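In: next input, structure requested:
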Amino acid sequence: MSSDKTAHDILNAPVTPLFFKMAMPVILGLLVNGLYNFVDAIFIARAVGTDGIGGVTAAFPIQMILISISAMMGSGVASILSRRLGANKDDEANRVFNASIFLAFSVGLFFSVVVSFFNRDIFILLELPPAIRDYAIEYLHPIALFSVISFCYGTLSDSVRAQGLNNHVFFMMVMSSLLNISLDALFLFVFEWGVAGAAWATVIALSSSCVYAARLILSGKHRIRFYRDYIRPNKAVHKETIALGIPIFMSYAGYGLMLLIVNIAIVMVAQQNAELLISAHGILNRTLMLIFLPILGMMIAFQTFAGFNFGARKLPRIGQGLKVALIVSTLYCLIWTLVMLNIPHYLYVLFSEDQQLVNTAAEISTVVYLLFITAGIAQICPALFQAMGYAKPSAWLNALHTYVLLIPVLWLSVHWWQSEGIWWTFPIIDAIAGIIIAAYTWFFMQQLNIKLQENN
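Out: Below is the predicted model of the structure:
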């Protein structure tokens, strides 16, 4: 489907079927792509053991921070591109894209050098248990060394998505995931490279998708293209890109920060069981990430939809799309809430035959998933403001969970309930943040409807 036909559908097709049509390729791609994280953890736990998955869990917050910076730039440029393309300002869109590629390469190269150099010092500073520290260092080194590829791919893939070319996005995710899983099996079970093998599988798979995205844009068949004269620093573009990408950065980095803070809390509160709890939390979060991906796919589809329609000044369609996205995402969250509160063992036994590890992860799940039903609200509503170019409300709504509520609620919960309080932190935060985000978004939409009525 051509870019022009895709843009026409986004602006004119019936909202509900359009939402599913836009969301499903992204969701399927994310699931296939995310499946490698899930399978990756299973392979590591089976090939290396409980301490191996504990080490990867300890390294994952640092990896998430790198991903969050890349996602910030990619999401920011996607927001700008979708609005420029929706307004038929293709030359402006191409200036933005090429300047953003320059930024992604420069920032990625910087972090490749810095994180690779300070890799060991980071984990020594965090005072990780020695049993898992070496695994964490071994896993993070290849990931950090080739961060520049991850950063470039983030901007390339989000630029493809911003054009509504979700089938290509889906293909890139599938290709990367299948290659990653295949290399995981080869490096871990045949070559016996340990956790470093899993990291190298990730690097190689990501590089293949980056090459595909670059060749797609180089083909010249779509509205976004490479222009040598535009590949240079552009302060105005970089400023807007980062401002719009901050909400996604805060969301992704917040997730990494949450994992880091929880790991630190475990080491401080449950010293004797720290390795077990960190490993159990690791397989819980790998499972949560896979479950969460369809919500992220719905958010990405809705953001593209809202950005196009806002650029074309079709504001009533944005409200219709918001309702559809919230209803579908909330129903999805309800299903998984019921599953993870009642039968989480069936997923966790895939990781290990260590019954103590499985039981510990299942016990934690019965608390952590209590209010998972609010996850759709927490993702879709901030995406509305980002799509419309309102960076500040999107940023602070995304900041609620981790940057405003996490530390005080965690401190109080641990003070009252010791190690069990670590897990009760999450449903408490979900409840508070869900109420605030829903109320703020409802008020905003009411004001928007009033303005529409006045204009009519």
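
In: CA atoms for contacts and neighbours, from now on please.
Out: Fine.

In: list the buried residues for the one helix or strand Y332 maps to?
Out: In this structure, Y332 sits in helix 315-342 according to DSSP states H and E. Residues 315, 317-319, 321-322, 324-326, 328-330, 332-334, 336-338, 340-341 are the ones in helix 315-342 that count as buried (16 or more other Cα atoms under 10 Å).

In: next secondary structure element downstream of that helix?
Out: Sequence-wise, the next helix or strand downstream of helix 315-342 (DSSP H and E) is helix 345-348.

In: here's the other one to compare against:
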Amino acid sequence: MTIQLSEHFTYKKIFRFALPSIVMMVFTSIYGVVDGTFVSNFVGKTPFAAVNLVWPFLMILGAFGFMIGTGGSALVAKTLGENKKEDANRYFTMLITLVVILGILLTIFGLIVVRPLSHALGARGQMLEDCVTYGRTLMIFNTAFMLQSVFQSLFITAEKPRLGLIMTVAAGLTNMVLDALFIAVFKWGLVGAALASGLSQCIGGILPLIYFLSSKNDTPLKFVKTKLEGKILLKACANGVSELMTTVSSSLVSMLYNFQLMRLAGQNGIAAYGAVMYVEFAFIAVFIGYSIGTAPIVSYHYGSENHNEVKNMLQKSFKIMSVLGITMMVLAQILASPLAKVFVGYDKKLFDMTVHGFRLFSFYFILAGINIYASSFFTALNNGMISAIISFSRTLGFETLAVIILPIFLQLDGVWLAITVAEICAFVISISFLIAKKEKYHYA
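Out: Got it, this is the predicted structure:
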């Protein structure tokens, strides 16, 4: 039975509604993980380091789709909650059109700057060429990647999370199969890895577009005549800017991590960080997927002024995130060795560095889910400013300072512990805003 946004949500209903989004995000994270696994084991350590060096830049370009998806879906869900269906469809159409245009422009920009940027990050010789090869090939599919990010959120708003899940699982499976075929069988190297991810992104981004355009679309969201509405567009982008800032900040911080690790441990440091981050992508995807999956519920009830349900979602979600955070940390400690072996088991020194680093790094999971949800919660309430402050402080603010300062005293261990220190500081910010705004939004 389909769960509607207007219902009261018990723990069971929350999990049923959010599960497709969680699985969607886990499968989305698989792109980089699968590419990294095949590249590391079949192409080599230098290409693997090159993928890790250029990947944050590719994520920054794709993050604009995530911004429009989360901010736009919150606005559309709130508008549906206000029973303004025609306005919701107009906003929906405008946002998708914007993504396509912006995706093309960002692709052109990325193709031009990937070489000088890779050089500025320290890539030289073959590593530089590998960065350019992988980056330019995957960048061709940036518009599809952005559309995929948008539709992940909009499928939930359209009350079709399972269909969104099917699309994403199909994309993830395609990526796995094509990676094996292009890299292991055809020996296409980095070009094969990029093509595998790019083609799977087309399934996750283009097929949903076709569905919403088709006569089989039985959701509340339809493509209609629209025009550029600057005020609405600005509101959607401002509302989703925290998600953009999260990805951009995380990507910029990843570049800083790579710089510090190159300085402290050389190419092995970047390869170890890459392996840690691939596993972290899959773990953190659970938190992000839950936040994306439940945000339209909060937006809908906020729009319909059902304050009790907004309070219900906040209380239950904080308990869920706390349990998940502790569970993730324990799993990371237990699985550090076998997971590292998947990526870098062929090199003993690199393997030992990766296991040690991941075990220190994993303590940040305890608070990460709460901070991610707090930011998403304010996005759902259409308060993009507070959401952005939380996201900005936990990544570009606190984490940047930590990754610069801690290695001075702790050397390489300081790099691995930086993110935990940043999450502790961000937790204080999150709780402070939740307390300060409880009267305005009536959730306490």
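
In: for the helix holding Y332 of structure 1, name the packing helices and strands.
Out: If you count contacts as 3 or more Cα pairs under 8 Å, 6 or more residues apart in numbering; DSSP states H and E, helix 315-342 of structure 1 packs onto helix 15-47, helix 274-311, helix 355-368, helix 375-387.

In: what angle separates the first one from helix 274-311?
Out: Taking axes from the mean of the first three to the mean of the last three Cα atoms, to 10 degrees, one finds that helix 15-47 of structure 1 is oriented at 160 degrees with respect to helix 274-311.

In: for the third one, same thing?
Out: What separates the directions of helix 355-368 of structure 1 and helix 274-311 is an angle of 40 degrees, with the same axes, to 10 degrees.

In: helix 355-368 of structure 1 to helix 315-342, inter-axis angle?
Out: For helix 355-368 of structure 1 against helix 315-342, the angle by the same axes, to 10 degrees is 140 degrees.

In: where in structure 2 does helix 355-368 of structure 1 fall?
Out: The aligned range for helix 355-368 of structure 1 in structure 2 is 348-361, by TM-score structural alignment.

In: how big is the offset of the matching stretch relative to structure 1?
Out: The superposed stretch 348-361 of structure 2 is, by mean Cα distance after the TM-score superposition for structure 1, a mean 1.3 Å from where its aligned residues fall in structure 1.

In: what about that stretch, distance to the chain center?
Out: The chain centre lies 24 Å from the centre of stretch 348-361 of structure 2; the measure is Cα atoms, centre = their mean, to the nearest Å.

In: can you give me the buried ones in that stretch?
Out: So, applying 16+ other Cα under 10 Å, buried residues of stretch 348-361 of structure 2: 350-361.

In: with stretch 215-233 of structure 1 instead?
Out: 216-217, 223-226, 230-231.

In: can you redo the residues you listed as a markdown table with distance to V48 of structure 1 and secondary structure?
Out: Formatted as a markdown table, the buried residues of stretch 215-233 of structure 1 follow (distance: Cα to Cα, whole Å; DSSP: H, G, I helix; E, B strand; the rest coil):
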| residue | distance to V48 of structure 1 | secondary structure |
| --- | --- | --- |
| L216 | 38 | helix |
| I217 | 40 | helix |
| R223 | 47 | coil |
| I224 | 44 | coil |
| R225 | 44 | coil |
| F226 | 44 | coil |
| Y230 | 47 | helix |
| I231 | 44 | coil |
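
In: what range in structure 2 matches stretch 19-33 of structure 1?
Out: Going by TM-score structural alignment: stretch 19-33 of structure 1 matches residues 14-28.

In: same check, this time on stretch 107-115 of structure 1
Out: With TM-score structural alignment as the criterion, stretch 107-115 of structure 1 aligns to 102-110.

In: what's in contact with the matching stretch?
Out: When contacts are defined by Cα atoms under 8 Å, 6 or more residues apart in numbering, stretch 102-110 of structure 2 is touched by residues 61, 136, 139-140, 142-144, 146.

In: how deep is the corresponding residue of structure 1 for E280 of structure 2 tucked in, by neighbour count?
Out: Residue pairing (TM-score structural alignment): E280 of structure 2 is matched to L288 of structure 1. Counted by other Cα atoms under 10 Å, the residues lying close to L288 of structure 1 total 17.

In: now swap in N94 of structure 1 and tell me
Out: The local packing of N94 of structure 1 (other Cα under 10 Å) involves 22 other residues.

In: give me the element it is part of.
Out: helix 90-125.

In: that helix vs structure 2, average offset?
Out: With structure 2 overlaid, helix 90-125 of structure 1 shows a mean distance of 1.1 Å (mean Cα distance after the TM-score superposition for structure 1).
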